[in-house]
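>>> what follows is a predicted protein model with its sequence.
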Amino acid sequence: MLDGKVVVVTGAGRGIGRDIALMMAKSGGRVIVNDLGGAADGAGADATPAQEVVDEIKAAGGEAVANFGNVAKAEDAQAMYQQAMDEFGAIDVVVNNAGILRDVIFHKMTEEDWDSVIAVHLKGSFNMAHAVAAQFKMQASGCFINFTSTSGLIGNFGQANYSAAKMGIVGLSKSLALDMARFNVRSNCIAPFAWSRLIGTIPAKTDAEKARVERIKEMTPAKIAPLCVALADPTSDVTGQIFGVRNNEIFLFSQPRPIRSAHRSEGWTPETVRDHALPAMKSDFYPLERSGDIFTWDPV
């Protein structure tokens, strides 16, 4: 599918990113394996994970090089683009997978908790897209695969920073799809369900939460990779969409559209909004649900 195409995968040293990098290479892609090698909260750095993935790809007969940059830094993202051009003479696909977690209930969340998560997820996705956008425009081709989460799409406890970043990525991905469609550049989002070291940091206190964690453990990161490769296929025309992958299920998510309206020819006052508009719409209000309330069935 990807014979000779050059793919950058961020956060590719472990988990979902690792399996994406491996399958991209198996499908013929030449891969820049990026990973800072930090802890789940972003602290520290270790070149080992990215290099191990590169070694695994090469041992299987593929082509790959390691990159240890921090996507939160624009200069590191630019260096990734330059490395792809220097090593392989091209860049065709960017997979914005890198992420960290700083989970904490909102009233205890610090500004640093907020800034660090936004920087890696949202600004990191922007940095990578911005670094390659001019090249994609010039060659009239390219593909962005961005990672969102049901924590943003639906909601979750203790993840205001992560949820906001992941919903921001949805808007970024759609804007990339709209702005760059004229240059034959595509952009899509994936919300993955898969066990990873990041998921492992989420506290599970109740029996229901512990049971949900056990279900997630059954969903291996390798299940996410086939959709990524299919979206990266240069013959694909899919763009501007939000997908989910849960074990052997692939979902297409809805996108916000008006579902009800209320009208008064004379206009609205605060009182008529309270007494007419809000009651008229109330039957269609969304409850305060989180991801686990929606995806209640066992993975298949």
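Now that the structure is in, tell me what you want to look at.
>>> from now on I want contacts and neighbour counts done on CA atoms only, so please keep to that.
Fine.
>>> wait, a helix at Gly244?
No: using DSSP: H, G, I helix; E, B strand; the rest coil, the assignment for Gly244 is strand, not a helix.
>>> list the contacts of it.
The contact partners of Gly244, by C-alpha atoms under 8 Å, 6 or more residues apart in numbering, come to 190-193, 250-253.
>>> the residues you listed in strands, which ones?
Using DSSP state E, the members of the contacts of Gly244 that fall within strands are 190-193, 250-252.
>>> please compare the first structure with the one that follows:
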Amino acid sequence: MNVLRILLFICLSTVMLQAQSLEDLQEMKAEKMAQIGDLQSEISTLQGEVNGIQKDIDKLIGWRKGFSGLIGFDFNNSNGWAANPNPDASSSALNIALTAFANKDGEKYFWNNKGIITKSWQDVDLSDADSGNDDDGLFDNGTVDIFNIQSLYGYKLSDKLAVSAMADLNTSVENFLSPGTLDFGAGVTWLPANNLTVVIHPLNYHLAFSGVDGVDSQGGLGAKIRADYNQGFDIAGKGLNWNSTLMTFIPYSSNEPTLFEYTWLNTLSFEVWKGIGVGIGFGLRNAEFESPDTQSYYSIGLSYNL
């Protein structure tokens, strides 16, 4: 009987010790979580101070420049591989995307410049179906071709608002201005953050150059809106950078086809080692003057940020 009582006492003591140990661990966890919250608040405050110091540095050194690039490539070849749908075939693809900016931020003015180039090629040679085009090469078959350059000048009314003027060219490298658009406008620019610029120009002249037979080039007055955003994130100690440009033109008069258009271009790059990583580029465009359908593209490859 005494042995039974001793065993019962030991079991009850063990349970009580485990419960107490669990309660202690939960209290320790709550304390650590509170400490993490305090540190995150301090980090946010310090980051704001760092951003302010960087803004002062940029004003003193003048121009602030940046560059990011993406390259993707693919090469395939089979020679007499009987299991293939095309036993004798070869294919190659190359994607290049470049984004660069040069900004000058003065005491009472700013001058922002940005360029985007995306170019892709693909070549496929099949033993039977493509026998008539064996002489063509990779650079004879373009698949994606985007060229956009923008220059924005603004006179600051406050830290967040400025009167501005902008020139904006949107076309392709090989088919330059065939089709393409060119904008000249004036209005205001909103600067809500260091990495976001929103241009609203109600006084804008839009030139649309036609690359389609039977459609004449034309122009008109309207409103030009453009937003440029760049944000860096830290994920597991590695950098993720998102660069995005959204632009649209809203005409004041109705034409057939309409001059209304919008374009959204994006680049995502995830750093793996010393600025080198994996990048994704994608975009959407709708311009009835060029095509009644929504246009899109994407590319994936190695990326580099400087």
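Yes, it's here. Every value quoted in this text rests on a predicted model; they were computed, and no experiment measured them.
>>> please state their TM-score.
TM-score for the superposed chains, counting by TM-score structural alignment, normalised by the length of the first structure: 0.26, backed by 146 aligned residues with a C-alpha RMSD of 7.1 Å.
>>> and the ones in strands among the contacts of Gly244 of the first structure, which are buried?
Buried members of those, counted by 16 or more other C-alpha atoms under 10 Å: 190-193, 250.
>>> show me what the one helix or strand Leu240 of the second structure maps to is packed up against.
In the assignment (DSSP states H and E), Leu240 of the second structure maps to strand 238-251. Applying 3 or more C-alpha pairs under 8 Å, 6 or more residues apart in numbering; DSSP states H and E, we find strand 238-251 of the second structure packed against strand 218-235, strand 261-273.
>>> let's have the ones you listed in JSON lines, adding mean neighbour count.
As requested, these are exported to JSON lines (neighbours: other C-alpha atoms under 10 Å):
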{"stretch": "strand 218-235", "mean neighbour count": "16"}
{"stretch": "strand 261-273", "mean neighbour count": "19"}
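>>> what would those strands look like in a markdown table with distance to Leu302 of the second structure?
Converted to a markdown table, these look like this (distance: least, C-alpha to C-alpha, whole Å):
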| stretch | distance to Leu302 of the second structure |
| --- | --- |
| strand 218-235 | 18 |
| strand 261-273 | 8 |
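>>> from Leu4 of the second structure, how far off is Lys238 of the second structure?
Per C-alpha to C-alpha, to the nearest Å, Lys238 of the second structure is found 60 Å from Leu4 of the second structure.
>>> of the two, which one has the most company?
The residue with more neighbours, out of Lys238 of the second structure and Leu4, is Lys238; 15 against 9, by other C-alpha atoms under 10 Å.
>>> residue contacts, the spatially closest residue to the more buried one that is not a sequence neighbour?
Among residues not flanking Lys238 of the second structure along the chain, Glu271 sits closest, at 5.8 Å (C-alpha to C-alpha, 6 or more residues apart in numbering). Going by C-alpha under 8 Å, 6+ apart, Glu271 of the second structure touches 238-240, 277-278, 303-304.
>>> which one of the contacts of Gly244 of the first structure is nearest to Asp86 of the first structure?
Asp86 of the first structure lies nearest to Ile190 out of the contacts of Gly244 of the first structure, by C-alpha to C-alpha, at 29.2 Å.
>>> where along the second structure do the strands fall?
For the second structure, the strands defined by DSSP E occupy 63-78, 89-105, 109-126, 142-156, 161-171, 180-193, 196-209, 218-235, 238-251, 261-273, 276-287, 295-305.
>>> who does the helix or strand where Asp19 of the first structure lies touch, helix- and strand-wise?
Element membership of Asp19 of the first structure, judged by DSSP H and E, is helix 15-26. With contacts taken as 3+ C-alpha pairs under 8 Å, 6+ apart, helix 15-26 of the first structure sits against strand 6-9, strand 30-34, helix 48-59, helix 225-232.
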